[in-house]
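Asker: generate coordinates for the sequence data below:
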Amino acid sequence: MANSKRRHWALVGAAVTAVVVGAGIATAVSGGDPGGPTAFGHSPAATSGTTSPAGAPTAPAGSTGSTSNGSAPGITAPSTSAAKNAQLADMKWGLDYSDTLAYDTPDQVKTALDDAKRLGMDYIRVDFGWEDHQNFANFPPDFSKFDKVVAGANAHGLKILATIDFPPPWARRDACKDTAACPPADNALFAKFVKQAVARYSARGVHYWEVWNEPNIVAWAPLPDPADYTKLLVTVSAAIRSADPHAYILMGGLAADHPSPGAPFIAPYDFITAVANAGGLKAVDAIGYHPYPDGDPATSKTFLAISKSPKSIIAALNQAGAPNMPIWITETGANIPALIWGPPEQVKPQETAQVQQAKREVEVLSSYPNVVSFFWFSYQDDPPAHLVFGLRRGDGTYRPSFDALKQIIADAKKAR
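Answerer: I've put the predicted structure just below:
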């Protein structure tokens, strides 16, 4: 249905790496478009001292985090049943569209956002690529494509989480000019573009920004580099806040695992620790994380890495003095691998299992401390890119997971 210019990297790799669980469903460890751009998501953190937009979770800096279970340093017990129910009731729900909406027709945008509203979503997550708006250095940005998305979101009462990414070729570093994962050659020039955009869209209700996507893998070209990323994060965050003091800024959603065997990867604990040591956590309001499960979410190492392992995200935040910083799940989901590798008769069983996987992911994530959002990747399949996680199939028809997720969200919101 969507006519996207670029493909989303759920995690970078030549193909989706999957683990078959349950009734034959595969949950993504990686997937993507090598040499293509990444998609980003944003979350706010409670340590910046800024005023957050309405509905943004906040917590005083330095306040006590979750309760330790005493089993090992840095391991945090899951929430109690009552706390879990309260956390689920307050969950922020979102749907990932990657870079599709900016290139859709008005009718396609309306249909896509009608679906988000029917699902009960609070947010849409979309790429905000510099190259989409300023292809030539000597011309001012043209924001008309994104104006359409913002207008549509506002008409549907949906908040936008915009992932800032994709420098145009003329603004990339020489070492990686051929990939949109390439960081800008000049962070200050990138920040100037971002400031223009934030000034324009804060007046139209856009306050949530995520700086880059999965910078802990090769979505930061040519290799992940937390110190280098921190320089961009601090510069861009300052530009955002100067244009919108109420902005809510997320550190770019971190990949939970290697995108493919042997591929570059810095574990979230190590990446967050390095960014914190370089002063980067002070620039954001939240951490973004993409825990596609490697099996049952209850035992998946990508989920356990939130708080139930010695080198967890919570452990890194505790050590950085930000124990209550929110964790936004800006991507998770479950794919249909039979569409890629076959056999065809497994497609329907995997689609049925996708429903159960969605329920389990929500159930398990709502038991973890600091988790405040659940964004499903993705709205619709992109079969040529091997991205088959959609609530809609490539032909636009609905999967059973659409109605299942709609019911999950409705049930969660009943307690509000």
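Asker: from here on, just use CA atoms for contacts and neighbour counts.
Answerer: OK.
Asker: so the residue nearest to the spatial centre of the chain, which state does it fall into?
Answerer: With distances taken as Cα atoms, centre = their mean, the chain has residue 330 as the residue nearest its mean C-alpha position (2.8 Å). Recorded secondary structure, residue 330: strand (DSSP: H, G, I helix; E, B strand; the rest coil).
Asker: ok, now how distant is it from residue 313?
Answerer: Distance of residue 330 to residue 313, computed by Cα to Cα, to the nearest Å: 15 Å.
Asker: one more: residue 379?
Answerer: 27 Å.
Asker: which one of the two has more residues nearby?
Answerer: Set side by side, residue 379 and residue 313 show more neighbours around residue 313, with 29 against 25, by other Cα atoms under 10 Å.
Asker: contacts only, for the more buried one.
Answerer: Contacts for residue 313 (Cα atoms under 8 Å, 6 or more residues apart in numbering) come out as 268-269, 272, 305-307.
Asker: and these, which two are the farthest apart?
Answerer: Maximum pairwise distance in the contacts of residue 313, criterion Cα to Cα, is 13.6 Å, between 272 and 307.
Asker: pull the contacting residues for residue 216.
Answerer: By Cα under 8 Å, 6+ apart, residue 216 lies in contact with 224-226, 254-255, 265-268, 271.
Asker: looking at those residues, which is nearest residue 336?
Answerer: residue 255 (19.9 Å).
Asker: thought the closest one was touching residue 214?
Answerer: Yes - judged on Cα atoms under 8 Å, residue 255 makes contact with residue 214 at a distance of 5.2 Å.
Asker: tell me the secondary structure at the residue nearest to residue 229 when sequence neighbours are not counted.
Answerer: Spatial nearest neighbour of residue 229, excluding adjacent residues (Cα to Cα, 6 or more residues apart in numbering): residue 215 at 7.2 Å. For residue 215, the secondary-structure state derived from three-state DSSP is coil.
Asker: measure residue 215 to residue 311 for me?
Answerer: Relative to residue 311, residue 215 is positioned 19 Å away (Cα to Cα).
Asker: more crowded one of the two?
Answerer: Set residue 215 next to residue 311 and count neighbours by other Cα under 10 Å: residue 215 wins out with 28 against 19.
Asker: the more buried one contacts residue 264, doesn't it?
Answerer: No - counting by Cα under 8 Å, residue 264 is not a contact partner of residue 215; they are 10.8 Å apart.
Asker: give the residues shared as contacts by these two.
Answerer: Shared contacts of residue 215 and residue 264 (Cα under 8 Å, 6+ apart): residue 224.
Asker: what residues does stretch 125-133 touch?
Answerer: With Cα under 8 Å, 6+ apart as the criterion, stretch 125-133 contacts 39-41, 94-101, 141-143, 145-146, 160-169, 193, 330, 375.
Asker: another sequence for comparison is provided below:
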Amino acid sequence: MAGVTGALAMLLFCSVSWSSPVQKGMNAGDLLFMSPTQLRARFADMQVTGVKWLRVEFDWSRIQPNDQDNYALEQHDRIVNLAEEFDISVLGLIYFCPAWANGGHKPPASPPADPRDFGRFASVLAARYSAAGLHHWEIWNEPNLGISWGPSPSPTEYVALLKAAYVAIKKVDSSATVVSGGLAQPYNTSTTMRAADFLDAIYRNGAKEFLDAVGNHPYGNWEKMDGPNGLRSIMSKYNDQDKDIWVTEYGAPTDGKGSVVVSESAQAALLKDAFDRSTTQSKLGPIFWYNYKDWCPKGKDDPDCYYGLLRFDDSRKLSYLQFMEIH
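Answerer: Now for the predicted structure:
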């Protein structure tokens, strides 16, 4: 077990009494670029580590880059079919927009000019994959950031998109669960909105009727979710507190440059704390760790490369072992 000392492992892996099975989720965007052989090997490894949920990206700008009549979904078909085979539930993330649908703006983060186009796309996905057991959909990613919803967040436009997707998905799969886009944790600027402010604004514009759960990316900012002015209090304000909050991204990088970088032991401790919460906090849905494997070899400055449980060379970080210990 590369990079792990016995004493430190024993310290972090002390026994925990779980009151219920933990809904262990995983982000793994690299699946979209794997060969069939690599995919099967990854799914076998995820099964060993106890992954129960997988967040799969359905990037509209890649799937329908040229027009609304042609779809590139062969790799997604493989992933969804393997998830069904390995008994792993899928949360499908539907996001981004091709140039032909965004009204002439810069792709892919600019939203569609007509939300109905997005709704049609969501409908096709829900109809295609419901038979394989995919009944959970997240609508957009971090819509409170300008880099994800260009040029700047718009709660009213987002609600229109959410409504179009919700109605379209439910029409073809009435049992589906629709999760609002996982929210980032910025301050208010000209191109970003605080998560609580954005959530309040979409509720004010009617989002309550078009979501079954709220998505969030706390990244250590749990107080912004559960504190007195957090997301849960916003949901209570609109009498919607009985719905779950799904943590569709959570993690920490172990290399690169910047204040977010932590040691490998600290990453494992953060992972344990996150999944401990799922047994002690009510109305908390699956938690999806970000990511399964580092995207880069050592030596890169970008910390986004190093959120994995595995290093780029497939050696195991302490967090990989910690993930396995959670039940």
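Asker: just the ones of the contacts of residue 313 of structure 1 in helices?
Answerer: Members of those lying in helices (criterion: DSSP state H): 268-269, 272.
Asker: please tell me which one of those residues counts the most neighbours.
Answerer: Top of those by neighbour count (other Cα under 10 Å): residue 272, with 27 neighbours.
Asker: all the helices of the stretch 51-200 of structure 2, residue numbers only.
Answerer: Under the criterion DSSP state H, counting those that start in this stretch, helices of the stretch 51-200 of structure 2 are mapped to 60-63, 74-85, 115-129, 155-172, 195-204.
Asker: closest to residue 258 of structure 2 out of the ones you listed?
Answerer: helix 195-204 (22.4 Å).
Asker: superpose on structure 1 and give me the mean offset of the helix or strand just after that closest one.
Answerer: Counting by DSSP states H and E, the element after helix 195-204 of structure 2 in chain order, helix or strand, is strand 213-216. Its aligned residues in structure 1 lie a mean 0.6 Å from strand 213-216 of structure 2 after superposition (mean Cα distance after the TM-score superposition for structure 1).
Asker: where in structure 1 does strand 213-216 of structure 2 fall?
Answerer: Matched against structure 1 by TM-score structural alignment, strand 213-216 of structure 2 falls on residues 286-289.
Asker: list the buried ones in the matching stretch?
Answerer: Burial within stretch 286-289 of structure 1, assessed by neighbour count using 16 or more other Cα atoms under 10 Å, is assigned to 286-289.
Asker: what does residue 257 of structure 2 correspond to in structure 1?
Answerer: If you follow residue 257 of structure 2 across to structure 1 using TM-score structural alignment, you land on residue 341.
Asker: burial of its match, as a residue count?
Answerer: Per other Cα under 10 Å, the neighbour tally for residue 341 of structure 1 reads 9.
Asker: which residues touch it?
Answerer: Here residue 341 of structure 1 is in contact with no residues (criterion: Cα under 8 Å, 6+ apart).
Asker: out of the contacts of stretch 125-133 of structure 1, which are buried?
Answerer: When those are checked for burial by 16+ other Cα under 10 Å, the buried set is 39-41, 94-101, 141, 143, 146, 160-169, 193, 330, 375.
Asker: and the closest residue to residue 370 of structure 1 other than its chain neighbours, how far from residue 306 of structure 1?
Answerer: Excluding its sequence neighbours, the residue lying closest to residue 370 of structure 1 (Cα to Cα, 6+ apart) is residue 326, at 4.9 Å. Remark: distance between residue 326 of structure 1 and residue 306 of structure 1 (Cα to Cα) = 11 Å.
Asker: again, but for residue 220 of structure 1
Answerer: Applying Cα to Cα, the value for residue 220 of structure 1 to residue 306 of structure 1 is 22 Å.
Asker: what does stretch 404-416 of structure 1 contact?
Answerer: Contact partners of stretch 404-416 of structure 1, identified using Cα under 8 Å, 6+ apart, comprise 86, 88-90, 93, 118-121, 355, 358-359.
Asker: out of the residues you listed, list just those in strands.
Answerer: residue 93 (DSSP state E).
Asker: are any of the contacts of stretch 404-416 of structure 1 buried, and which?
Answerer: Buried by 16+ other Cα under 10 Å: 86, 88-90, 93, 119-121, 355, 358, out of these.
Asker: specify, as a residue range, where stretch 199-206 of structure 1 falls in structure 2.
Answerer: The aligned range for stretch 199-206 of structure 1 in structure 2 is 127-134, by TM-score structural alignment.
Asker: likewise for stretch 124-136 of structure 1?
Answerer: Aligned using TM-score structural alignment, stretch 124-136 of structure 1 spans residues 54-66 in structure 2.
Asker: roughly how far out does that stretch sit from the chain middle?
Answerer: Distance, stretch centre to chain centre, for stretch 54-66 of structure 2: 14 Å (Cα atoms, centre = their mean, to the nearest Å).
Asker: test my guess that residue 243 of structure 2 contacts residue 212.
Answerer: Yes - taking contacts as Cα under 8 Å, residue 243 of structure 2 lies within contact range of residue 212: 6.6 Å.
Asker: which position in structure 2 pairs with residue 392 of structure 1?
Answerer: In structure 2, the residue matched to residue 392 of structure 1 (TM-score structural alignment) is residue 310.
Asker: ok, its match - how many residues close by?
Answerer: 21.
Asker: before we move on, back to that, residue 197 of structure 1: which of the contacts of residue 216 of structure 1 is nearest?
Answerer: Proximity of the contacts of residue 216 of structure 1 to residue 197 of structure 1 (Cα to Cα) peaks at residue 254, which lies at 23.9 Å.
Asker: quick one: the aligned residue in structure 2 for that closest one from residue 322 of structure 2, how far?
Answerer: When structure 2 is aligned by TM-score structural alignment, the residue opposite residue 254 of structure 1 is residue 183. Per Cα to Cα, residue 183 of structure 2 is found 26 Å from residue 322 of structure 2.
Asker: those two: who's more crowded?
Answerer: The neighbour count for residue 183 of structure 2 versus residue 322, taken as other Cα under 10 Å, is higher for residue 183 (27 against 21).
Asker: from memory that one sits against residue 142, does it?
Answerer: Yes - using Cα under 8 Å, residue 183 of structure 2 is in contact with residue 142, at 4.6 Å.
Asker: related to what we said a few turns ago, which position in structure 2 pairs with the residue nearest to residue 370 of structure 1?
Answerer: With TM-score structural alignment as the criterion, residue 326 of structure 1 matches residue 244.
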